[in-house]
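Student: Sequence isn't available, so here's the structure alone:
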């Protein structure tokens, strides 16, 4: 059975983000390391806080929206619907969807509050709606449908028993009636619970459900969706021959970070679909399990019926009159809300100048903060640099092809002697110009070339292959080959680079299968062909085993762990926590020594 993921879930985060990061860092050292942190409510963000957070968040942190929309300044960095990376180790999941971690944990998420009443005429309510975040019935329906397409499932004799094998569901509000059948009391009853979320929970049947709007800690007894199951028994498929299934939901309400109410919940988790494929590892149903608190009669109603009883449908498009002092932030004119502004779809997004982008880019040589001590060689169009926290191949006898090859000099007694090749074995090939498209193939580079990209790519591509040949010769002297991994997205403004990672020839025969098997767990189907120019992007791994590269065509609606390649290599090399670059960082002196040994070896080739 796979190693369980270590997860920390927290409630709404308000106040100082520096205090939050400091607290999470302590948690991670004392009870971790955690694979990720999941925030079940608002996470206050602005340009200043993002600058403060850069390179300081110790664990990959996933956030949703609670009762507030993303700041408009952030919408230039991430899509408010699809989500995206805000800064290193901080990822906004988006409006609704399912996020699959590299370990196979499936997280269903829904940002915002329930749909607001459509019959409210109070101007303050309308003004609040402009800045509040709300989900719609359509968002919920799409999430349910997506779960059926994305996740493996168990189908019983009727639709009520559909189990999409979701590990975690996270929303901001609580579901209605969740306290029913529970013997655990809370200081107060939920004030803003949602019947729509009760419906969603029943349809997704998550293993864990977290919510934090009520600012109450409530760890409810687990509840089952199959009332006829006897305690201590496992359930089976209707054909009686398939593998057994133990399934129930634990709902956990969390307090606000920093409050006197408990605001965190730590746990170890193995993906539900893996548990149910290992009969010998199945446990029994907990003795304190209760009936499902959600009534089937109410859940069978149509969404419109639910809306008519409790909530309105998603806010209608008809215009409302704002208060006299309200000024639209798009056109700076009174008389309408921002959502009704006629200029809403015509407003050109504010673009940073190329100088601003270069000054902030980690790879542009014009950036005064660039880590120059890591640069090993500078060519005409490209340069070679060691990454921070590189995945450096450890020097082990079992990685060598023969005892003789172990006699090859690699700086005995130096930091390089710990690794298979001089420099550690992880190098980045980076364009000197701020190029945002791939540069290993002219035709595909032109397809993904942005409109303002003026560089002639032919000499860049040619120089890349010269550098790659050099690195290949160097690695070959030490029984290694270079593995190339690329993550390419269309309309991406990040500085392109190609990592070349040393991998022992002795382990090469099984590496391709490692990628294929890991891809299956992530629902990744590998291809051998590059995508068309209309593609959203691709993820490519080149393994020098005489076979075509493994290519995954990216889907704009599906999230992919961009570190999956690194994690597969780290596992093969038996580097503990090697999938996280922060676990592989070296001292400044060690980095300089590795760069020096790499540069010295390159001059000999």
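Tutor: Yep, it's here. As the structure is a prediction and not an experimental result, all values here were calculated from the model. Numbering: from 1, shown residues only.

Student: all contacts plus neighbour counts: C-alpha atoms, from now on.
Tutor: Noted.

Student: so the closest residue in space to residue 222 that isn't next to it in sequence, which of the three states?
Tutor: For residue 222, ignoring the flanking residues on the chain, the nearest one in space by Cα to Cα, 6 or more residues apart in numbering is residue 250 at 4.5 Å. Per DSSP: H, G, I helix; E, B strand; the rest coil, the secondary structure class of residue 250 is strand.

Student: what about residue 250, how many neighbours?
Tutor: 18 (other Cα atoms under 10 Å).

Student: Likewise for residue 513?
Tutor: Here the count is done by other Cα under 10 Å, and residue 513 has 11 residues near it.

Student: Any figure for the gap between it and residue 461?
Tutor: Residue 513 sits 29 Å away from residue 461, going by Cα to Cα, to the nearest Å.

Student: second one coming, line it up with the first:
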């Protein structure tokens, strides 16, 4: 099977949405299918131009290929991002965020950085902060790109780097160029680096980044600047890529040199804002500190008794303020029960009962429909383990996922007395009728491909492993699953529908986690 993935990269759109999506539709019919589109530079235009987007937002027109955009680069466009909720602008059109690493299900790794370099001494107002990046953003991307490796020598670079601003040194005209982006490119070693903003197509000869403490490989980068959509000079504004994910390439393919390579423009460049310690930062080992008391240290059974801590695999969108990314400073680590390679188990916030937990992805991914086969295997292992655990307590378990107004993958698992098992499907159907929703019944979920690959959805896996699913997500009730579980027909605790009404204090949460972990220990395959 061909392992090459087709992707489109687009320059500044500047509000020419109709022209872009019509062109993409034609290209996709002739040379597709393309897996997705990434837009660099300014996406929005004037208020009048942005009216073209209304037809796509209300569903009268469709964005046929999943499209991802970068953030604002000017005061004139920054306010257009204020009303974007959880990144979704409309179906198949998504704002990536300020910076991060996005891994496609195919394995292609895309690092991205929105906006312009923040100039020393410039203090933007709150609304304008989204259009500037600084040293911390650069180092965060560097760390995200390499933290999944068992050792620095495993690093092969990333497939694509997307920035709006140009790197300093790539052209003799240094106007509006950024040394921070030069540093980023040199450190993470992308195979392709795409930029916008300069209103011209520019593709110099590829350059090879020398080996360093991160890798012994001399990796090649191709820099490509794209023009604006619909530019008068008819310069190239859309670029088609067909590539094999770097992780699936042989080393010989990566180091094979071509005759037209030029010297790396960043060699010998002075980066005063980054210290020697910063240069080592991308080789950090990221561990999760699970200290909450003496018996919370994680150990491998049968081992030497030394503490074993799990390391993150940063492989998706690195949100700055995600409550659920395990590497985030905002995550409440005292709720964590168990950590696998790609997923972790945690107590639900405002639990319905003591057997209400969440399965969540360690790194930032928005839904189970985007999981790779390996990720799906581990998710299934968590589910089957929980089924066995709950059964030992005379309970069945129901799993639900709401991929709507929720930016991070969360799967609720609720243990219910097995005597009520027959009521669960009826409770879902009754509540669906109340909210005028149509639920489709599917067999057991065995693959992410069984879930909708585009757009929001809600899914519930019942104790008999049959599946209920709906894509009627316009005005979907956010508490729908809790409405079902707490209904008079099932658990009869309607006062618990809103999790905020069930919030526990931290000491109560710690105690509940401790008790669950103790009961779950003999089933926990991560130990």
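Tutor: Sure, I can see it. Keep in mind that what you see is a predicted model, and the values were worked out from it rather than measured.

Student: where exactly do the helices run in the stretch 151-300 of the first structure?
Tutor: 195-204, 272-275, 296-299 (DSSP state H, counting those that start in this stretch).

Student: actually the second structure, sorry about that
Tutor: 17-31, 47-50, 54-57, 135-146, 179-188, 251-255, 276-281, 373-392, 421-434, 480-485, 506-520 (DSSP state H).

Student: quick one, which of those helices is nearest to residue 347 of the second structure?
Tutor: The closest of the helices of the second structure to residue 347 of the second structure is helix 506-520. By Cα to Cα, the value is 6.4 Å.

Student: sorry, back to before: same list, the helices of the second structure, but as TSV with distance to residue 343 of the second structure please.
Tutor: Formatted as TSV, these follow (distance: least, Cα to Cα, whole Å):
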stretch	distance to residue 343 of the second structure
helix 17-31	35
helix 47-50	39
helix 54-57	33
helix 135-146	17
helix 179-188	25
helix 251-255	30
helix 276-281	25
helix 373-392	7
helix 421-434	26
helix 480-485	22
helix 506-520	16
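
Student: With respect to residue 401 of the second structure, which of the ones you listed lies nearest?
Tutor: Using Cα to Cα, the nearest of the helices of the second structure to residue 401 of the second structure is helix 480-485, at 8.7 Å.

Student: Tell me the residues of the first structure aligned with the closest one.
Tutor: Counting by TM-score structural alignment, helix 480-485 of the second structure falls onto no part of the first structure.

Student: Then stretch 387-394 of the second structure?
Tutor: Going by TM-score structural alignment: stretch 387-394 of the second structure matches no residues.

Student: quick one: buried residues of that stretch?
Tutor: For stretch 387-394 of the second structure, a neighbour-count test (16 or more other Cα atoms under 10 Å) marks 387, 389-391 as buried.

Student: ok so, going back, now do the aligned partner of the residue nearest to residue 222 of the first structure in the second structure against residue 390 of the second structure, distance only.
Tutor: Aligned counterpart of residue 250 of the first structure in the second structure: residue 222 (TM-score structural alignment). From residue 222 of the second structure over to residue 390 of the second structure the distance is 53 Å, taken as Cα to Cα.

Student: swap in residue 47 of the second structure?
Tutor: 55 Å.

Student: try residue 160 of the second structure
Tutor: In terms of Cα to Cα, residue 160 of the second structure sits 44 Å off from residue 390 of the second structure.

Student: same question, residue 250 of the second structure
Tutor: 45 Å.

Student: Next: residue 199 of the second structure.
Tutor: For residue 199 of the second structure relative to residue 390 of the second structure (Cα to Cα), the value is 60 Å.

Student: what does residue 136 of the second structure give?
Tutor: Residue 136 of the second structure is 43 Å from residue 390 of the second structure, by Cα to Cα.

Student: ditto for residue 443 of the second structure
Tutor: Residue 443 of the second structure is 22 Å from residue 390 of the second structure, where distance means Cα to Cα.

Student: got it, and residue 188 of the second structure?
Tutor: 44 Å.

Student: How about residue 59 of the second structure?
Tutor: From residue 59 of the second structure to residue 390 of the second structure the distance is 43 Å (Cα to Cα).

Student: which strand of the first structure spans the most residues?
Tutor: strand 480-489 (DSSP state E).

Student: What are the buried residues along that one?
Tutor: Along strand 480-489 of the first structure, these residues count as buried under the neighbour rule (16+ other Cα under 10 Å): 480-489.

Student: can you redo the residues you listed as a markdown table with distance to residue 305 of the first structure?
Tutor: Listed next are these as a markdown table, based on distance: Cα to Cα, whole Å:
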| residue | distance to residue 305 of the first structure |
| --- | --- |
| 480 | 64 |
| 481 | 62 |
| 482 | 60 |
| 483 | 56 |
| 484 | 54 |
| 485 | 51 |
| 486 | 49 |
| 487 | 45 |
| 488 | 45 |
| 489 | 42 |
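
Student: out of the residues you listed, who's nearest residue 437 of the first structure?
Tutor: Using Cα to Cα, those come closest to residue 437 of the first structure at residue 488, 7.3 Å.

Student: So the closest one is in contact with residue 539, correct?
Tutor: Yes. Counting by Cα atoms under 8 Å, residue 488 of the first structure does reach residue 539; the two are 6.2 Å apart.

Student: List the contacts of residue 73 of the second structure.
Tutor: 41-42, 114-116, 131-132, 164 (Cα atoms under 8 Å, 6 or more residues apart in numbering).

Student: Give me the distance between the two termini of stretch 65-84 of the second structure.
Tutor: Terminal residues of stretch 65-84 of the second structure lie 19 Å apart, using Cα to Cα.

Student: my bad, should have said stretch 160-179 of the second structure
Tutor: The straight-line separation of the ends of stretch 160-179 of the second structure (Cα to Cα) is 19 Å.

Student: now stretch 116-130 of the second structure
Tutor: Terminal residues of stretch 116-130 of the second structure lie 9 Å apart, using Cα to Cα.

Student: The second structure: which residue goes with residue 212 of the first structure?
Tutor: Structural correspondence for residue 212 of the first structure with respect to the second structure (TM-score structural alignment): residue 196.

Student: residues touching its match, list them.
Tutor: When contacts are counted by Cα under 8 Å, 6+ apart, residue 196 of the second structure touches 11-12, 40-42, 163-166, 225-228.

Student: Tell me how many other residues surround residue 508 of the second structure.
Tutor: Here the number of neighbours of residue 508 of the second structure (other Cα under 10 Å) works out to 11.

Student: One more: residue 281 of the first structure?
Tutor: Counted with other Cα under 10 Å, residue 281 of the first structure comes out at 10.

Student: so who does the residue nearest to it when sequence neighbours are not counted touch?
Tutor: Once flanking residues are discounted, residue 281 of the first structure sits nearest to residue 275: 6.9 Å by Cα to Cα, 6+ apart. By Cα under 8 Å, 6+ apart, the residues touching residue 275 of the first structure are 1, 281-282.
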